[in-house]
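# Test case, fold it:
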Amino acid sequence: MGAYDWTNWSVAGMGCGVPVTVRWLLRHTDLNLTQAADTGDPAREIDFVVTTELSDPTPWLSGGELVLTTGIGLLGRTGVIVDRAGCEAYVRRLVDKGISALGFGVGLTVDDVPADLATAAAAAGLPLLLVPRPTPFVAIARAVADRSAELQYRSQELAARAQPRMTRAAVSGGAVALLRELSAACDGAAILLDEDGRVTQSAPASVSPAIMRAVGEQVRGHPTASSVAIEHDTVIVSQPIRVAGRTHGHLAVAAAHDMKPTDHVLIGHANSLLALDFEKPHRLDAVESRVNVAVFALLLGDEPDGSQVQQLAAEAADGHGRVRVLVVRGLGARAEDAAEALTARLVARRRPAFVSVRDGGEVAVLLRGNDDDAVITDLMAALPRAARRRSRAGVGGPVPVTAVRDGHRDAVTIAAAAERGGAVADRRAVAGMSLVASPSGRASLADLSRLLIDPLVEYDAAHGSALVPSLRAYLENHGQWETAASDLGVHRHTLRARIAKVEDRLGLDLDSARVRAELLLALLVKD
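Next comes the predicted model:
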């Protein structure tokens, strides 16, 4: 890409962002256009193509056009081309309107470009193109339109490529690296100023003092709004860097060419990146202040303000202010190492790390309320393999930040029911297992199991029978003889006989729903 010499104000080139020019049109071999000698700079830019045979088309022109004519508008009353004065007046009207070039179609009204017209164009510095008769004017208009669309697409493509480069530069190199990328993308000088309009950084580093002054004056004149100005043939675009009513400074780009829409998009993107960078210390200061308040309250022996503590944890919540608690139990001496591994994984995923080592070798982790199984599986993969094999893990459902204690209790209960070394369990795993998972419930059921199940276990051991598995199959199949017998691989009459033996040994009636429920729980605690 070309560059502008921002030290001495001289144009050194414009690179691949050049619009459609007279030179490009002359190089379009299918059109077979030629330029009359000494008739203006072929670097002129063409915005649009207009065909007209009016002697004065300027009321319908806006500047920047390539005007195409066959010379009918130059014919006098006698039907011949006007004299030199008439040609000069025609050219002067077009030049004063700011057209880019004049195309003259030969072989129709006249066989060649009138000499007086060529002389007038050369004197005015207006490029004069000779259009041969086989070349239709519409082909020229289509070529310019297609080229303009191609350049516009290319400009948008370059902008799309520039945005991720700017983002990477901002992350890895800060404001200076971002300004360099913006300067290259916009083909101009990128300048960062403080709140008072003083230049703090620029790319390139050596920007003309005159530009610095012009940019500073523009920023001070528009401290809270974006602005565009032209100073010394230089276009200056400035924007305040503002977040939540705070102005962190100003971003400006100065270029020797009109800013394209994509340039404005890139400037806005750079502004957003700078705003994020400037806001980071404010966010950290706010968090640190809340932490300090909570710590000081603890040092004074006070209970910390619950609302402040909840604000600290709010960063871990989802968009609805909900969190989930993950509990990993049975880690023993490996709890500290496990907590470090989980913290490192959260940080690597750019997540706030709320990880706590609890009594009894337990680790608790605060997750977002909308974190799904994939997120939790990825987090658990960070645990050392040995720790994972020995542990049980459970995760509670989404709760408000104000109900983290309840979420933790739920996760502890679920983890107790989880399979050791297995997948992380959720509330679905507790269904039918909550009494077994709870320490107090398990203790009560263990007493029940000794009373009701141990006698059957002893009988099976002494007689080689299968009363315990038969009872389990019967209960888990809700007393359905056919299904339970099929699970066991025996005839239903065999199963009936075994269940009758169970009732006889225990002195119980299995027709009672309460008896069946207690027997099933007593069996489950044996697992």
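# From now on I want contacts and neighbour counts done on CA atoms only, so please keep to that.
Fine.
# Would you state the helices of the stretch 301-450 of the chain in chain order?
All helices of the stretch 301-450 of the chain, identified by DSSP state H, counting those that start in this stretch, fall at 306-313, 335-348, 373-380, 385-390, 404-417, 427-430, 434-437, 439-452.
# Next, the structure of the following sequence, for comparison with the previous one:
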Amino acid sequence: MVSLRSIVDIEDLRVHVAHGSHLLDVELSGAHASEQQDPTPWLAGGELLMSDGLGIRPSTEQQIDYMARLKRKRIAALILGLGGSLPYGELPDGLIAGAREHDLPLLSVPVTTPFIAITQAVYARMASERAVLSDRILAAHAPLTAAAAGDAPLLEIVAAFGRQIDGWAMLYDPAGRMVVDAVGPSQGVRAAIHDYLARHAGKGLRTSLADSDPAGGYAIRPLGIDRLRGLLLYGRTAGRLGDQFTSSVAGYAASLLSIEMERRHAMALIERRPGADVVRRLLAGTDAARAPQVLAAVGLTAERIQVLCATSPSLTPDDLADAVADGVPEALMLTAASGVTAIVPADPQVVDRLHHTLADAHAGLGGPVRPHHCGASYRQARQAQAESRRRGTGLTEAVGLGNAHVLLQLVTSDGLTTFADAVLGTVEGAPNGPGLIRSLRAFLASGGTIEDGSNAAKVHRHTMRRHLRRVEELTGRNLDNARDRTELWLAFEARDVAATL
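Below is the predicted model:
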């Protein structure tokens, strides 16, 4: 940073400070000479403006207004040349008054100090500082490059980057789960990742963030080349975070991390191909003797397996597959545009890990089966996934849906549809069929109580009674009979299961 003070301190320039000695540490963006009565259209802000006074009008009011315009343009300071044949032999009262009123540094130099000397001094210091900064940035790149070639690149790059900026750094995956932790950031800063993902979901690599917390400044950079692969959170408890050195080193660290994360993703895709072929084969049907051999060929020797079906509202199928692989490395996965289908060993610990991994996904897990019954577990997983969507998010296990779901999944889709049509068809096809169906389902789900059923269906209890009498007329069932109520409820369940087969 080239400060105004560094120019004032050059004795050969003979700069006199008339006002603003407390403002000399301001950063200069350049130096510009102008004799325009209003030079602001030619200024960008931050310049050291030099004038011989030819364009500065003599009245006090005009000079105060001149200084006001310079202040609004946010120039760093005004230097006025004095003496000789120049318009002013000393600083005019209007400029001094304007400088004091608007707190703008006002300087002067004698006519013997050429403005070109001031300009050369400013830009020579800028060039020198750029050279020093470039050397410093290159020196910081070296340990980051070495870290990228280490045994644990992600961990080593993040740690080296934190040291280079005299701060801390953390790495997260696209779902906001920590990959590399750090000492230093407050809980408020750590929570910023989840706020960032909530605000910028779907924006991919386009949005970075810089903010501050009572514990210090921090920034978030998205990582990846074609799509979001992770997030770099970094900061420090003191000092500027947005300086050129920190920004440049952060950009280099983000590039190295993006390359490494893309490499890992590409390797994961290659490693998952044999597993995807196994999933296809088992879902297509394999005999009892051959199925365990197919699994063993890719390293899975479990006697019983479960099928997982999952999609995510925030992750692409490939990123979701990466997340499942991180949580359950032994999973065999098939990725498609519709989501992820995986085979996992039937193990309570695996299920616990899936619940954690898929907390923000729409996911269903079929029941434990022998490998040659993979198709049955898949159908259960589809039904459980549909239930997960109805509930919101998270992993839903088929074993928690009740025995009726499991039994119905053993029936073909055509069989389920035929049964449901036979029981509910006359109601669905009647005038106000949708209203009758809604009231009937709410009544059955509430355990056969008029009050709770009418509240769930959002109808008056008298309307509920009228609807139920009409259902009895259309179906020939008696809703006071437990067997008839069970048959009607199974028809609704059959409809739900058939939709997922």
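# TM-score them against each other, please.
Superposed pair, TM-score by TM-score structural alignment, normalised by the length of the second structure: 0.46. Supporting alignment: 273 aligned residues with a C-alpha RMSD of 4.0 Å.
# if you compare the helices of the stretch 301-450 of the first structure, which one is most tucked away?
Comparing the helices of the stretch 301-450 of the first structure on average neighbours per residue, with mean count of other C-alpha atoms under 10 Å, the densest one is helix 404-417 at a mean of 22.
# helices and strands around it, which ones?
Under the contact definition 3 or more C-alpha pairs under 8 Å, 6 or more residues apart in numbering; DSSP states H and E, helix 404-417 of the first structure sits against strand 322-329, strand 392-395, helix 427-430, helix 434-437.
# now the ones you listed as TSV including distance to residue 404 of the first structure?
Converted to TSV, these look like this (distance: least, C-alpha to C-alpha, whole Å):
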stretch	distance to residue 404 of the first structure
strand 322-329	7
strand 392-395	12
helix 427-430	16
helix 434-437	20
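# Which secondary structure elements does the lengthiest helix in the second structure sit against?
The single longest helix within the second structure, with elements called by DSSP state H, is helix 244-284. For helix 244-284 of the second structure, the packing partners by 3+ C-alpha pairs under 8 Å, 6+ apart come out as helix 115-148, helix 153-164, strand 216-223, strand 230-236, helix 290-296, strand 332-336, strand 339-345, helix 374-391.
# helices or strands up against the following helix or strand past the fifth one?
Which is helix 290-296 of the second structure. On the C-terminal side of helix 290-296 of the second structure, the closest following helix or strand by DSSP states H and E is strand 305-311. Contacting strand 305-311 of the second structure under the criterion 3+ C-alpha pairs under 8 Å, 6+ apart are the following elements: strand 339-345, strand 362-365, helix 374-391.
# Between the helices and strands packed on helix 404-417 of the first structure, which one is closest to residue 308 of the first structure.
Shortest distance between residue 308 of the first structure and those, using C-alpha to C-alpha, is found for strand 322-329: 16.3 Å.
# The closest one vs helix 306-313, what angle?
With axes from the mean of the first three to the mean of the last three C-alpha atoms, to 10 degrees as the basis, strand 322-329 of the first structure and helix 306-313 are set at 80 degrees to each other.
# between strand 322-329 of the first structure and helix 335-348, how big is the angle?
150 degrees.
# Can you tell me which of the helices and strands packed on helix 244-284 of the second structure is packed in deepest?
The highest average neighbour count among those, using mean count of other C-alpha under 10 Å, belongs to strand 230-236 at a mean of 26.
# Going by contacts, tell me the helices and strands next to it.
Taking 3+ C-alpha pairs under 8 Å, 6+ apart as the contact cut, strand 230-236 of the second structure packs with strand 168-172, strand 216-223, helix 244-284.
# Okay, angle between it and strand 168-172 too, please.
Counting by the same axes, to 10 degrees, strand 230-236 of the second structure lies at 160 degrees to strand 168-172.
# Residue 131 of the first structure contacts residue 25, doesn't it?
No. Look at residue 131 of the first structure against residue 25 with C-alpha atoms under 8 Å: they stay out of range, at 11.3 Å.
# So for these two, which residue has more residues nearby?
Ranked by neighbour count (other C-alpha atoms under 10 Å), residue 131 of the first structure and residue 25 place residue 131 first, with 25 against 21.
# Need the helices and strands packed on strand 305-311 of the second structure in JSON lines (columns: distance to residue 117 of the second structure).
Formatted as JSON lines, these follow (distance: least, C-alpha to C-alpha, whole Å):
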{"stretch": "strand 339-345", "distance to residue 117 of the second structure": "67"}
{"stretch": "strand 362-365", "distance to residue 117 of the second structure": "69"}
{"stretch": "helix 374-391", "distance to residue 117 of the second structure": "72"}
